[in-house]
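Participant: Sequence first, then the predicted structure:
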Amino acid sequence: MSRIRIGSFNVRNLADGEGRDLDRIAKMINYYHLDIVALQEVLAEGKVIGGIDLKEPSGQAKAYDRSLKRRLSGPWDSQWAQPVLSRENEPFRGEDRRGEGYAILWRTDKFDLPLGRWGEPYRPEILSNYNPVIAESQLRLIRDPLYARFLLKDRHVAELRILVTHIVYGKSGALNDVIDYSAAKMRQKEFDILAGQLYRRVAEYYKVQDCTSPYTVLLGDYNLNLGAYPAVPAVACFDAKGRPIDESRAKAYIYTYQTDASTIKRDTPEYANNYDHFSFDERTRRIVRMDSIHSIDLVNKYTKSEDVTQEQRFDRYRKEISDHLPIMMEVDL
């Protein structure tokens, strides 16, 4: 049996690392012995995550020493990817114009990447091949998710499939002529597409399997609370086509977890919404250590000596880390 620890973290518009406490983020990853870390709101092609090669005046390459990966213990690989927004999706972005992407890091001593048809490694990529329906129009998710696949190192008896999402929070006024429901309802409909259509497609795809058991997890910043309006359902039910239906007639269930507050209030030293979650089906739930699912109180961990009050700790955290807390879970494979 192998115990795998998975983390998810909205790092709030992380670009070049200037003014950001990457050491503190790395300490958290190292301390909790995370094996896979999925990040949302990563900009600038993810250079701050994986590092790049810079040239010395002599022409020799030197490491990009501000990268997060160089601060982590053990061997790691990483991938950054950015959803491509189509022209018809432009009004759905609201005021968010940052063109953000996802990053995912994984320990290479724990995982191998599956191989494609021609023997090439299947690296994490944006999953964009789908045709959902929102309201009366054929409209895509505003931000397509990142899709990653990991095989247990050397043995290849189990595969983890990870869908990383960041559901867009706002709704532009231009949408009022297209849909007549609120931004919160739009977020809930996006979750239905992610859980009812994309999750099922990924979880039920066995053509690439060779005596390997696949387990799938949807995770990230849903911008929806679990257990309070605007809400994501604790148990979402879908028919064979991935459409939400009444639980009593359900053919497929997706369970959502992580109820700890995971966002930081703007002006007060308090936690707010539980927007960050993990979702998975009954099959994957059997391998999850349910008592391991929680947020990580990074506000009060690894604080600097001058942070003597809660106000100072929260203020520094918002400026140097994020307006979200990381979350984590464990699975036994």
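Facilitator: Noted; the coordinates are in hand. None of these values were measured; they are calculated from a predicted model.

Participant: can we go C-alpha only for contacts and neighbour counts from here?
Facilitator: Will do.

Participant: contact partners of stretch 40-55?
Facilitator: 8-17, 61-70, 77-82, 98-103, 164-166, 220-221 (C-alpha atoms under 8 Å, 6 or more residues apart in numbering).

Participant: Tell me how far it lies from the chain's centre.
Facilitator: 17 Å (C-alpha atoms, centre = their mean, to the nearest Å).

Participant: tell me the helices in the stretch 101-250 of the chain, going along the chain?
Facilitator: For the stretch 101-250 of the chain, the helices defined by DSSP state H, counting those that start in this stretch cover 183-193, 199-203.

Participant: can you put those helices in JSON lines and add mean neighbour count and distance to Asp53?
Facilitator: Shown next, in JSON lines, are those (neighbours: other C-alpha atoms under 10 Å; distance: least, C-alpha to C-alpha, whole Å):
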{"stretch": "helix 183-193", "mean neighbour count": "21", "distance to Asp53": "38"}
{"stretch": "helix 199-203", "mean neighbour count": "19", "distance to Asp53": "34"}
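
Participant: Below is structure B, check it against A:
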Amino acid sequence: MGYKIGSFNLYKFSFQSDDDIRKNLEKISQIIRDAELDVVAIQEIFNKKALDRLVSELGANGWEGRWDSPNSRSVSAAEGYAFIWNNARLGLVKNRYGKIFEPRILNQYKVDKSFGQRYLIRNPYYARLTPSERLGGTFAEIRLINAHIMFSKNRTENESNNHDFSDLGAISMRRNEFDILSKTVYPKYSDKTYDLINGERDAYCMPTYTIMLGDYNLNLKSSAAQGSFLRPDEEIIELADEGKRIVTVQSDLTTLKSKKEGVSYSQADGYANNYDHFTYDEKRFEGIKLDVKRIEAVKNYYGDDFDLYRKEVSDHLPIVLDLEFR
């Protein structure tokens, strides 16, 4: 049985009223449906109203979603996250009394300051899903950690949240964020054996498969990007004591070049960075078929009109991980 897991930065997606909508929801929904995505982790979605409109456009009877934002005093650090999923294929984990594990922002994790780790500026969003009851229910659990690493240190939220990055460059700051996510947050929540749901433990003891995904604002060396790279020892992290080999994948370019007056881009030169990725424990996924790629949304839905795609959809392409249990 296979599942298609997507990640999509929707670039400042907000909604206040019908007069204020600035995205082409019909086109975004078509991209998601045509790719047959079962669940999508979304970054840069600024309010629940935007999520509700997207779910409605997808088809409220077949889709469900949740939205949340990290606690922050600043607007940019509080950029929200969402998960949307096809409820004919997946559903949220429940305890034995039928109470649901709701997705949540992960605020509890440790940092090792002796290794230079610092708390995340924008904490990730965590969801736990299982196959829908229509498909036989709970043979496995898919855990998703939706991450959006802060792009720049030159933001007022660093001060408002007592984050001191004065000794770090912007790339080093992003690497610090990735270090915490991959070595601290990911292992903790991939190994977590149960959660409390309204005071009760989970109902099920089943295999769990954890994937971190999102906009890391860092490139893989294997990509065609020009800088802002993860180091090789960050792309593959050996945690021998924990029996983990944590890999980060997806090397296609996924961000559009900045718009310039009088310049038109083509499929060959319109992309800039390889910022969108999946991260998982390779040892845990042994024997499971995985395939990752970007969705060619600019080419297939906008005829390589980069400016119109940026205006109506995003400055990112969505990516997909095809997960097949054998």
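Facilitator: Cool, got the structure. These figures come from a predicted structure and were not determined experimentally.

Participant: May I have the TM-score of the superposed chains?
Facilitator: In this superposition the chains share a TM-score of 0.81, using TM-score structural alignment, normalised by the length of the second structure; 290 aligned residues with a C-alpha RMSD of 2.6 Å.

Participant: out of the helices of the stretch 101-250 of the first structure, which comes closest to Tyr229 of the first structure?
Facilitator: Of all these, helix 183-193 sits nearest to Tyr229 of the first structure, with 8.6 Å by C-alpha to C-alpha.

Participant: Could you check how many residues crowd around Asp111 of the second structure?
Facilitator: To be clear, residue 111 of the second structure is Val; Asp isn't right here. Taking other C-alpha atoms under 10 Å as the criterion, the count of residues near Val111 of the second structure is 16.

Participant: hang on, the earlier thing: so can I have a markdown table of the helices of the stretch 101-250 of the first structure showing distance to Tyr271 of the first structure?
Facilitator: Listed next are the helices of the stretch 101-250 of the first structure as a markdown table, based on distance: least, C-alpha to C-alpha, whole Å:
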| stretch | distance to Tyr271 of the first structure |
| --- | --- |
| helix 183-193 | 20 |
| helix 199-203 | 30 |
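
Participant: Out of the ones you listed, which gets nearest to Lys265 of the first structure?
Facilitator: Among these, helix 183-193 comes nearest to Lys265 of the first structure, with 18.6 Å by C-alpha to C-alpha.

Participant: quick one: the closest one aligns where in the second structure?
Facilitator: The aligned range for helix 183-193 of the first structure in the second structure is 170-180, by TM-score structural alignment.

Participant: Quick check: which of the helices of the stretch 101-250 of the first structure is nearest to Val37 of the first structure?
Facilitator: helix 199-203 (19.0 Å).

Participant: Once aligned, what mean separation remains between that closest one and the second structure?
Facilitator: Compared with the second structure after the fit, helix 199-203 of the first structure shows a mean deviation of 0.8 Å (mean C-alpha distance after the TM-score superposition for the first structure).

Participant: name the helices or strands packed onto that helix?
Facilitator: Where contact means 3 or more C-alpha pairs under 8 Å, 6 or more residues apart in numbering; DSSP states H and E, helix 199-203 of the first structure is packed against strand 158-166, strand 213-221.

Participant: Which residues does it contact?
Facilitator: Contacts to helix 199-203 of the first structure, defined as C-alpha under 8 Å, 6+ apart, come from residues Arg161, Leu163, Pro214, Tyr215, Thr216, Leu218, Gly242.

Participant: ditto for stretch 57-65 of the second structure
Facilitator: Against stretch 57-65 of the second structure from outside (C-alpha under 8 Å, 6+ apart): 25-26, 29-30, 33, 51-52, 55, 82-88.

Participant: Only the buried residues of that stretch, if you could.
Facilitator: If you call a residue buried by 16 or more other C-alpha atoms under 10 Å, then stretch 57-65 of the second structure has these buried ones: Glu57, Leu58, Trp63, Glu64, Gly65.

Participant: what's the spacing between the match of helix 183-193 of the first structure and its chain's center?
Facilitator: For stretch 170-180 of the second structure, the distance to the chain centre is 17 Å (C-alpha atoms, centre = their mean).

Participant: List the superposition-based mean deviation of that stretch with respect to the first structure.
Facilitator: Mean deviation for stretch 170-180 of the second structure: 0.9 Å (mean C-alpha distance after the TM-score superposition for the first structure).

Participant: Identify the residues contacting that stretch?
Facilitator: Contacts of stretch 170-180 of the second structure (C-alpha under 8 Å, 6+ apart): 111, 116-121, 149-153, 165, 216-218, 228, 230, 234.

Participant: Same check on stretch 241-256 of the second structure?
Facilitator: So stretch 241-256 of the second structure is contacted by 182, 219-220, 222-225, 235-239, 270-284, 292-294, 306, 310, 315-319 (C-alpha under 8 Å, 6+ apart).

Participant: Which ones among the residues you listed map onto helices?
Facilitator: The helices, defined by DSSP state H, take in Glu235, Phe306, Arg310 from these.
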